[in-house]
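Colleague: Fold the following for me, if possible:
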Amino acid sequence: MSLYPLKFTPILKDKIWGGSKLKTVLNKDFSPLPNAGESWEISGVEGDISEVCNGNLAGNNLEELIEIYMGDLVGDKVYEKFGMEFPLLIKFIDANDVLSIQVHPDDALSKERHNAFGKTEMWYVIEADKGSELIVGFNQEVDKETYLRKLEDGKLEDILNNEPVKKGSCFFIPAGRVHAIGKGILLAEIQQTSDVTYRIYDWNRTDDKGNSRELHTELAADAIDYRFEKKYETEYESGINKSTELVHCPYFTTNFLDFDKSINMDILELNSFIIYMCMEGDFQIEYDGKEKLNVSKGETVLIPASLDHFVLHPDGKTQVLEVFIK
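Modeller: Alright, predicted model coming up:
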């Protein structure tokens, strides 16, 4: 059976800080969850493997597809490196309240402690309420001792860097960088396939039973990159009808594509799958000379590596994130 552009059933996650924008903005109105905080669009995480929801392969999960199609699905070089494990986790996140302050370990530390990959990620802001902020990194030079003292004294916020955000804001979050998504922010998250998170501080919140969420103070202290950066936000200038690179790292490349005309895509030399996350508008993917797949705002689609030529047809002005591995 030949491959084609694949959609997957979103895996929705109820979160204490979640809201309603996944339903109202990104059209995931099928959600039964009262506080849908995350929509895992494409996942190879054990226990949460995405399942195809369109075409002849509907009902097959991502792991089964990789086992059958191997490099034809993900690209030969990707398959050689990652084997049966899909290397990226693709999400939409709706923060109706501030998330916990957290950090993720790098590959070496994560393998040592959890026999897993580390977690480098990026954020692209789809919508942000007026005055919304993210926490990214430190606002001054900090060492481990200073950090632990501030944490113990309840003054951690004194040394954290707050970033005001708006639609289109982009941040790269390498493993080791302290971060938190603020209240009123809807964003796309692209990350390594890993669910290893060290929670540093959770604003003294409790669940409906009065229990606080677990903190990982000691684990986090050894995972944090304490370096201070003068600039944390990714600066870019997007142009119409062309891809603009937002992030390029060993784990993924993400482009922003703002287009209102048809675009021919030839990815023979890329040797990787491509993922499109639709931020605004609607478009069609034309492939195999005649077949077409409609993609709407809030939907995500995976283009197999073997589908080396296709055409994107926008329905008016359309904005997407384009994700692959170089």
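Colleague: Only C-alpha atoms from now on, for both contacts and neighbour counts.
Modeller: Noted.
Colleague: Can you list the buried residues in stretch 43-62?
Modeller: Along stretch 43-62, these residues count as buried under the neighbour rule (16 or more other C-alpha atoms under 10 Å): Ser43, Gly44, Val45, Ile49, Ser50, Glu51, Val52, Cys53, Leu57, Asn61, Leu62.
Colleague: Columns distance to Phe252 and secondary structure on top of the residues you listed, output as a markdown table?
Modeller: Formatted as a markdown table, the buried residues of stretch 43-62 follow (distance: C-alpha to C-alpha, whole Å; DSSP: H, G, I helix; E, B strand; the rest coil):
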| residue | distance to Phe252 | secondary structure |
| --- | --- | --- |
| Ser43 | 15 | coil |
| Gly44 | 15 | strand |
| Val45 | 17 | strand |
| Ile49 | 20 | strand |
| Ser50 | 19 | coil |
| Glu51 | 22 | strand |
| Val52 | 22 | strand |
| Cys53 | 25 | coil |
| Leu57 | 26 | coil |
| Asn61 | 22 | strand |
| Leu62 | 18 | helix |
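Colleague: Specify which member of these is nearest to Thr217.
Modeller: Val45 (24.7 Å; C-alpha to C-alpha).
Colleague: residues touching the closest one, list them.
Modeller: Leu89, Thr193, Ser194, Asp195 (C-alpha atoms under 8 Å, 6 or more residues apart in numbering).
Colleague: For the first one, pull up the helix or strand it's in.
Modeller: With secondary structure defined by DSSP states H and E, Leu89 is part of strand 88-95.
Colleague: following that strand, which helix or strand shows up next?
Modeller: Heading C-terminal from strand 88-95 (DSSP H and E), you reach strand 101-103.
Colleague: Could you also give me the structure for this second sequence? I'd like to compare it with the first:
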Amino acid sequence: MNLYPLKFNPILKERLWGGTKLKDLFGKPSTSEITGESWELSTVKDDISIVSNGELASTSLQELIDKYPVELLGKSVVDRFGTEFPILIKFIDAKQDLSIQVHPNDALAKERHNSFGKTEMWYIMDADPGAELVVGFNKDVSKTDYRQSLTNDTLLELLHHEKVHEGDTFFINTGKIHAIGAGVLLAEIQQTSDITYRVFDFNRKDKEGNLRELHTELALEAIDYKKKDDFKVGYSKKMNSVNTMVDCPYFKTNFLELDKNFTIDTNNRDSFTIYMCVDGRALIENEFGKVSLQKGETTLIAAMSQKIIIDTEGAKLLEVTI
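Modeller: A predicted model of the protein is given here:
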């Protein structure tokens, strides 16, 4: 089998809060003025990624997993997740503030939606001056305090607002109330799940003039009401090295800033490898082929690969494995 580095057609999502940066900066094939998300790797129902390069072009990611589960994903990944791709990879452009929201944990998501929970991380690729995120509460609150703030329209006063800059990285565990603010462009790595409980949306209306649905009652048991300063990720940026960013049960993410060719021995890596290019460009190669990658593009390397060669004069990459 010839499992060369795979690229996929982006799955573009219009969002009320979206803009044009995914097209303008990354060249995504959007014709909309409100493209908020580019799903780079997905097996979410009705949004399954399709290969765009080489002899496997037009094949779906799910077809490849079903045909080559261990070869593509790795035995340990198949043992844990079967033939379901366990993570969802996105680029997000927030021209306006996203809604204030929360994601359920695995147990709650399984009980209510027969789904995984939604643990995620963000890498800030670009931020307008003054751009910020909402991450958690600014003090411990009770469920009663929280409900009262919704009634009084004072929820924002209870939330922590964090200014952001390029390179900042955040880990958003389940239960943490959060939102991406206007002017932020980021890479997102998350569990395969599309379960979001929207709790406040600034009273905005969609293009039909309707208020978007809120999930007030569903969110009550999902929210962690404690103030926790556990969201910002500190990581090394040593050049030409593999720098650990996040190592959680659902994914592992490393930061690579390279200005010369770099080889990674994956002989004992029982997992697929994903590279998201967050700056510059590189040529990614395994035993079966190579693919060019530029800022805003993603590639999937099969677990059966014995080594990965990165040919570059300058690139910043997020390396994602299980």
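Colleague: Can you pull the TM-score for these?
Modeller: Put the two chains on top of each other and the TM-score (TM-score structural alignment, normalised by the length of the second structure) is 0.98; 322 aligned residues with a C-alpha RMSD of 1.1 Å.
Colleague: Okay, and which of the contacts of Val45 of the first structure map to strands?
Modeller: Leu89 (DSSP state E).
Colleague: Check the contacts of Val45 of the first structure and tell me the two furthest apart.
Modeller: Largest separation among the contacts of Val45 of the first structure by C-alpha to C-alpha: Leu89 and Asp195, giving 9.1 Å.
Colleague: who has more neighbours, the two?
Modeller: Counted by other C-alpha atoms under 10 Å, Leu89 of the first structure and Asp195 do not tie: Leu89 has more neighbours, with 20 against 15.
Colleague: gap between the more buried one and Lys28 of the first structure?
Modeller: Look at Leu89 of the first structure and Lys28 of the first structure: by C-alpha to C-alpha, to the nearest Å, they are 18 Å apart.
Colleague: same question, Asp107 of the first structure
Modeller: 33 Å.
Colleague: still on that earlier bit, once aligned, what mean separation remains between the strand holding Leu89 of the first structure and the second structure?
Modeller: Its matched residues in the second structure lie on average 0.2 Å from strand 88-95 of the first structure after superposition (mean C-alpha distance after the TM-score superposition for the first structure).
Colleague: Which elements pack onto that strand?
Modeller: Contact here means 3 or more C-alpha pairs under 8 Å, 6 or more residues apart in numbering; DSSP states H and E; on that basis strand 88-95 of the first structure packs against strand 11-19, helix 21-24, strand 36-42, strand 44-45, strand 185-192.
Colleague: Okay, buried residues for that strand please.
Modeller: Buried residues in strand 88-95 of the first structure (16+ other C-alpha under 10 Å): Leu88, Leu89, Ile90, Lys91, Phe92, Ile93, Asp94, Ala95.
Colleague: Kindly report the same for stretch 308-316 of the second structure.
Modeller: Per 16+ other C-alpha under 10 Å, stretch 308-316 of the second structure contains these buried residues: Ile308, Ile309, Ile310, Asp311, Thr312, Ala315, Lys316.
Colleague: ok, so of these, who is nearest Lys227 of the second structure?
Modeller: Set against Lys227 of the second structure, the nearest of these by C-alpha to C-alpha is Lys316 (32.6 Å).
Colleague: Check the alignment and tell me where that closest one lands in the first structure.
Modeller: Structural correspondence for Lys316 of the second structure with respect to the first structure (TM-score structural alignment): Gln319.
Colleague: With distance to Ile66 of the first structure as new columns, can the helices and strands packed on strand 88-95 of the first structure be given to me in JSON lines?
Modeller: Below are these laid out as JSON lines (distance: least, C-alpha to C-alpha, whole Å):
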{"stretch": "strand 11-19", "distance to Ile66 of the first structure": "19"}
{"stretch": "helix 21-24", "distance to Ile66 of the first structure": "29"}
{"stretch": "strand 36-42", "distance to Ile66 of the first structure": "13"}
{"stretch": "strand 44-45", "distance to Ile66 of the first structure": "10"}
{"stretch": "strand 185-192", "distance to Ile66 of the first structure": "17"}
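Colleague: circling back to that earlier point, that's a helix at the match of Lys316 of the second structure, yeah?
Modeller: No. Gln319 of the first structure: not assigned to a helix; according to DSSP: H, G, I helix; E, B strand; the rest coil it is strand.
Colleague: That concludes my questions; thank you for your assistance.
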